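*Asks:* Fold the following for me, if possible:
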Amino acid sequence: MTTNESIKQTVEQMLRGYLDEHHFELVDIEYVKEGSNWFLRVYVDKEGGIDIDDCGRISEYLSARLDEEDPIPQAYFLEVSSPGAERPLKKPQDFAKAVGQNVFVTTYEPVDGTKEFEGLLEAFDGETLTVRHGKGKRTSVIPLAKVAGARLAIEF
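*Replies:* Sure, this is the predicted structure:
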């Protein structure tokens, strides 16, 4: 039986060379069931932002590769898009690039008495995030190992 994780890894392997060659960044891959439908979602970006034509070219390339290799047993919808303004932060390099920006971080267990932090990512040293939050009055140092989820946050 094919697992969601193995499908995501297979899709990443299919895309890696193409994305590198065309200077795109793979942000995330999701393979999820919503209602009775399966969705394979690929989020990509590039310096200066990605447009609909870029998404179309990547979708055509990936669709052809998926048809050739047929690694997914059930029917699914393929979606290729930008990660959007509230881009997920998953890899260490994502956090490094987000320093100086507003973020929303959740943790597996409380850090400084809370599990949710929204504020300025002041620093990332590879192992910890330093987030100024609570109207800029508190600074918390969050171990990367305790981060359950993180994304850029739009400041209002």
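*Asks:* use CA for all of it now, contacts and neighbours both
*Replies:* Noted.
*Asks:* all helices for this structure, in order.
*Replies:* Ranges of helices in the chain, per DSSP state H, are 4-21, 52-69, 92-98.
*Asks:* now the other sequence, so there's something to compare against:
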Amino acid sequence: MSVRSDGDGAQRGRAEGGRLPREQAVAELTRLLEPEVARAGFDLEEVDVRPAGRRRLVKIVVDADGGVSLDDVSDLSQAVSEMLDASDVMGTAPYVLEVTSPGVDRPLTEPRHWRRAAGRLVVAPLTEGGQIEGRVVEADDTSVVLDVVARPAKGKGGPKAGSKPVRRTFAYAELGRGRVQVEFRRADDGAAPDDGGSADTAGADETRSPAEPE
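*Replies:* Reported below is the predicted structural model:
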């Protein structure tokens, strides 16, 4: 889920419309926002800045063990917007702020990502070659437990009926970037189809420019 709002860059000793290079803007935004996001009880997963016509899109991705609600995102969006308007990171050029939670296609690169994927089917490359597919049972700071899905040999058709997954523990050093797999139906619980990571979006239509008061 995500919330968008329009903002204006604050002038702090810059030329009119001055912009930082993208990499520098991302680094400064991360340094500015990470403590505030942590105080609010979330992890700052990603910061990105992209051109969006005459403005820029500032994308902030946050997550938490208990998930992120639309109210959480809305409150955090307001706090982040106020911080950006009070800083000089975005210069004077207008921008669009989007605060969102990760989609299902977010790569699993940190222990907390694997922990939050508990119950989901994932695929990950093995550092020694090949790949593994399994359902996340549990994860801690050093390893993840997967119910590994048995795959048939090439050209042998589908998995045998009634074949059971094998429970295995993998150190994170044995795995590359994991990916959650979209499942249209879980045979064990009849769950509704995954939405592929699409998010509900609430937008703010108000547009502000540096010359206009709020």
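*Asks:* Could I get the TM-score for this pair?
*Replies:* The TM-score (TM-score structural alignment, normalised by the length of the first structure) is 0.64; 151 aligned residues with a C-alpha RMSD of 3.9 Å.
*Asks:* As TSV, the helices of the first structure with distance to Leu40 of the first structure and mean neighbour count would be great.
*Replies:* Listed next are the helices of the first structure as TSV, based on distance: least, C-alpha to C-alpha, whole Å; neighbours: other C-alpha atoms under 10 Å:
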stretch	distance to Leu40 of the first structure	mean neighbour count
helix 4-21	9	14
helix 52-69	11	14
helix 92-98	22	16
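*Asks:* Not counting sequence-adjacent ones, nearest residue to the residue nearest to the spatial centre of the second structure?
*Replies:* Residue closest to the average C-alpha location in the second structure (C-alpha atoms, centre = their mean): Pro102, at 2.9 Å. Spatial nearest neighbour of Pro102 of the second structure, chain neighbours left out: Val61 (6.2 Å); criterion: C-alpha to C-alpha, 6 or more residues apart in numbering.
*Asks:* before we move on, what about Ala145 of the first structure?
*Replies:* Glu127 (7.6 Å).
*Asks:* Next up, the contacts around the one you found.
*Replies:* Counting by C-alpha atoms under 8 Å, 6 or more residues apart in numbering, Glu127 of the first structure touches Pro143, Leu144, Ala145.
*Asks:* which bit of the first structure covers stretch 25-32 of the second structure?
*Replies:* The alignment of stretch 25-32 of the second structure onto the first structure (TM-score structural alignment) covers residues 7-14.
*Asks:* Give me the mean deviation of the matching stretch from the second structure.
*Replies:* Taken over the aligned residues, the distance from stretch 7-14 of the first structure to the second structure averages 2.2 Å (mean C-alpha distance after the TM-score superposition for the first structure).
*Asks:* So what touches that stretch?
*Replies:* For stretch 7-14 of the first structure, the surrounding residues in contact (C-alpha under 8 Å, 6+ apart) are Ile29, Glu30, Tyr31, Leu62, Arg65, Pro71, Ile72.
*Asks:* and the fourth one, what does it touch?
*Replies:* Neighbour list for Leu62 of the first structure: Met14, Leu15 [criterion: C-alpha under 8 Å, 6+ apart].
*Asks:* Quickly note the distance from it to Glu122 of the first structure.
*Replies:* According to C-alpha to C-alpha, to the nearest Å, Leu62 of the first structure stands 37 Å off from Glu122 of the first structure.
*Asks:* do the last one as well
*Replies:* When C-alpha to C-alpha is the yardstick, Ile72 of the first structure and Glu122 of the first structure sit 41 Å from each other.
*Asks:* With the third one instead?
*Replies:* From Tyr31 of the first structure across to Glu122 of the first structure, the span is 32 Å (C-alpha to C-alpha).
*Asks:* The fifth one now?
*Replies:* Here Arg65 of the first structure is placed at a distance of 41 Å from Glu122 of the first structure (C-alpha to C-alpha).
*Asks:* And the strands in the first structure?
*Replies:* 25-34, 37-45, 77-81, 102-111, 114-124, 128-133, 138-143, 147-152 (DSSP state E).
*Asks:* What helices and strands are in contact with the fourth one?
*Replies:* When contacts are defined as 3 or more C-alpha pairs under 8 Å, 6 or more residues apart in numbering; DSSP states H and E, strand 102-111 of the first structure sits against strand 114-124, strand 147-152.
*Asks:* Many thanks, we can stop here.
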